[in-house]
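**Student:** This is a predicted model, with the sequence first.
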Amino acid sequence: MKLLFLRLEGVMQSWGEHSKWDERDSALMPTKSGVVGLLACALGYPRGDMRINELSHKLNMAARADRAGNIMIDFHTVQGMPMLNSEGKKRSGNTITSHRQYLQDASFLVVLSGAEDILENCAAALESPVCPPFLGRKSCPPSLPMIADLNDRYASVEEALEQYPRADRSHGRLMTQREDPAGMAVRMDCLVSSAERRFARRNIIIGNVNPPEVNNS
């Protein structure tokens, strides 16, 4: 079974899942919509392109938190003339305040499964991206090349999460999330329409694994 492994590591990451207007959250694990978005950047698909929706539908995603990171909240002010509200009407003031969450110093392993030609196209795009991909927001560039591996060494996604070496010489069990229709947990991060920014439920199975230590020798 061929799988595409991505290493998502950076000084800051942000994976919004429940953001509403001025308050911008970050989930503790990468969202599928965010990962599909960074692949779309690498492939050169513009926002609203139907190929982004197809990519989301044809890929299954699992993730492992090799370093969970720490939540940081950043306070922003945005000014403009005039400032409009959600109904398109003028606000009473010309300044918006916004709280935005980021994950600091996190490292995630993302495992993508799907048709082999799609995985190969994504891997090639990440090696030579059309547009620079980022970790959830444009202000969050990766600190390492995102593509870790494309191989068929593992019989299943579950086996890959358990056996793929961890990011560093840490110890202990690591949290995983694996997309599965039978999963009892739900995330609202499955892209339905990139043009309208609509998302659907994605069932996942949450677990934990103790993968082998990375070999730096």
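**Tutor:** Sure thing, it's come through. Residues are numbered from 1 along each chain as shown.
**Student:** From here on, just use CA atoms for contacts and neighbour counts.
**Tutor:** Fine.
**Student:** What's the local residue count around residue 89?
**Tutor:** If you count neighbours by other CA atoms under 10 Å, residue 89 ends up with 10.
**Student:** any idea how far the host helix or strand of residue 206 is from the chain center?
**Tutor:** Applying DSSP states H and E as the criterion places residue 206 in strand 198-209. Its chain's average C-alpha position is 12 Å from that of strand 198-209, according to CA atoms, centre = their mean, to the nearest Å.
**Student:** How about stretch 21-41?
**Tutor:** Centroid separation for stretch 21-41 versus its chain: 5 Å, with CA atoms, centre = their mean.
**Student:** what's the answer for stretch 127-137, then?
**Tutor:** For stretch 127-137, the distance to the chain centre is 12 Å (CA atoms, centre = their mean).
**Student:** quick one: contacts of that stretch?
**Tutor:** 8, 10, 12-16, 34-35, 38-39, 41-44, 140-142, 147 (CA atoms under 8 Å, 6 or more residues apart in numbering).
**Student:** Quick one: the strands in this protein, in order.
**Tutor:** 3-13, 23-24, 60-67, 70-79, 95-113, 147-151, 174-179, 185-193, 198-209 (DSSP state E).
**Student:** thinking again about what came up before, who are the packing partners of the strand holding residue 206?
**Tutor:** Under the contact definition 3 or more CA pairs under 8 Å, 6 or more residues apart in numbering; DSSP states H and E, strand 198-209 sits against strand 174-179, strand 185-193.
**Student:** Put this next to the first one:
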Amino acid sequence: MSFEWLHLRLAAPLMAFGGVAIDHVGPTREFPSVSALTGLLANTLELRREESALHQALQDRLIFGALSIMPERRNVPLVVTDTQNAKLEKSDRGWTTWGAPERRAGATYDSPHRRRRDYLADHETRVVLRLAPGDGPTLDDVATALDRPARPLFIGRKPCLPSSPLLAGRARGATAYEALQSLGIGGRAIWPDEGDGPDNALRHNIADLRNWHSGLHGGSRVVMEGRIA
């Protein structure tokens, strides 16, 4: 059976596909995670952060493959690191995702707040995605929302504004690997383990699921990684 897939072009001067963060370090992966794409689509569909059940249902239905397009003569992604330092005084407050301002704790204000964030520079990723049967938006609903999103979109982090519309068209294929092949673009790619792909593809277990009810890491899944000819 052949399915219809949406074809997304994710390109920006800087973008981030966040990996597992430890302490103040925010890494980036080469490919988007399930949770990142869920958040991106939820933003286009005007879902509110507190609508955790709708986010979870969307993530549970999402099936996708992703392909990296490298500039000429580059074989690996170019990663740049932004080191951020901020001195927080006693009265300073920070914006949070849980709705209450964050305040500085402790008695001393001399040490700055430090964090490090990695970004993919001048990178482009193609994504093919579809939604498994279930309650919620249809693939056409998602396509319409991507064409006219309810809110401004960013790729991974708020400074990462896309350099072009995200919806690049549609694709067809029985699997994500076949849909990626139908784009006619070569590069390194990941796709769900559906029993197809080149013999030399690598099998990975990646932690990229989110529990939208708790807001915490929600598990891992198996993907294949290899080259699309």
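**Tutor:** Received it, and whenever you're ready, just let me know what you need. If you're wondering where the values come from, they're calculated on a predicted model, not measured in any experiment.
**Student:** and of the helices and strands packed on strand 198-209 of structure 1, who's closest to residue 78 of structure 1?
**Tutor:** Residue 78 of structure 1 sits nearest to strand 185-193 of all those, at 26.7 Å, using CA to CA.
**Student:** Onto which residues of structure 2 does that closest one map?
**Tutor:** In the comparison with structure 2, strand 185-193 of structure 1 aligns to the range 204-212 (TM-score structural alignment).
**Student:** buried sites along the matching stretch?
**Tutor:** For stretch 204-212 of structure 2, the neighbour count (16 or more other CA atoms under 10 Å) marks 207, 208, 209, 210, 211, 212 as buried.
**Student:** Make CSV out of those and add distance to residue 108 of structure 2.
**Tutor:** As requested, the buried residues of stretch 204-212 of structure 2 are exported to CSV (distance: CA to CA, whole Å):
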residue, distance to residue 108 of structure 2
207, 37
208, 37
209, 37
210, 35
211, 35
212, 35
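**Student:** Show me what residue 60 of structure 2 aligns to in structure 1.
**Tutor:** Aligned partner of residue 60 of structure 2 by TM-score structural alignment: residue 57.
**Student:** Could you report the neighbour count for the counterpart of residue 119 of structure 2 in structure 1?
**Tutor:** Residue 119 of structure 2 maps onto residue 102 in structure 1, with residues paired by TM-score structural alignment. Neighbourhood size, residue 102 of structure 1 [other CA under 10 Å]: 26.
**Student:** ok, back up a step: kindly reformat the helices and strands packed on strand 198-209 of structure 1 as JSON lines containing distance to residue 202 of structure 1.
**Tutor:** Listed next are those as JSON lines, based on distance: least, CA to CA, whole Å:
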{"stretch": "strand 174-179", "distance to residue 202 of structure 1": "7"}
{"stretch": "strand 185-193", "distance to residue 202 of structure 1": "5"}
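**Student:** re earlier: can you put the strands of structure 1 in TSV and add distance to residue 134 of structure 1?
**Tutor:** TSV is the format used below for these (distance: least, CA to CA, whole Å):
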stretch	distance to residue 134 of structure 1
strand 3-13	8
strand 23-24	17
strand 60-67	17
strand 70-79	18
strand 95-113	13
strand 147-151	13
strand 174-179	21
strand 185-193	17
strand 198-209	20
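**Student:** Identify the residues contacting stretch 8-21 of structure 2?
**Tutor:** 26-33, 36, 118-128, 155-157, 159-169, 207-208.
**Student:** residues near residue 19 of structure 1, how many?
**Tutor:** For residue 19 of structure 1, using other CA under 10 Å, the count is 14.
**Student:** and the gap between it and residue 99 of structure 1?
**Tutor:** 10 Å (CA to CA, to the nearest Å).
**Student:** Over to residue 80 of structure 1?
**Tutor:** On the measure of CA to CA, residue 80 of structure 1 and residue 99 of structure 1 end up 18 Å apart.
**Student:** next one: residue 61 of structure 1
**Tutor:** 29 Å.
**Student:** Please say which position in structure 1 residue 22 of structure 2 maps to.
**Tutor:** Counting by TM-score structural alignment, the partner of residue 22 of structure 2 is residue 20.
**Student:** now its match: how far from residue 99 of structure 1?
**Tutor:** Residue 20 of structure 1 is 11 Å from residue 99 of structure 1, by CA to CA.
**Student:** ok, these two, which is more surrounded?
**Tutor:** Remark: of residue 20 of structure 1 and residue 99, residue 99 carries more neighbours, 13 against 9, as counted by other CA under 10 Å.
**Student:** Hmm, residue 78 and that one touching each other?
**Tutor:** No. Using CA atoms under 8 Å, residue 99 of structure 1 makes no contact with residue 78, being 11.1 Å away.
**Student:** Count the neighbours of the match of residue 60 of structure 2 for me.
**Tutor:** 14.
**Student:** which ones are touching it?
**Tutor:** Counted by CA under 8 Å, 6+ apart, residue 57 of structure 1 has zero contacts.
**Student:** again, only using 10 Å
**Tutor:** The contact partners of residue 57 of structure 1, by CA atoms under 10 Å, 6 or more residues apart in numbering, come to 36, 51, 114, 190, 191, 192.
**Student:** Check residue 163 of structure 2 too.
**Tutor:** Taking CA under 10 Å, 6+ apart, one finds 9, 10, 11, 12, 13, 14, 154 in contact with residue 163 of structure 2.
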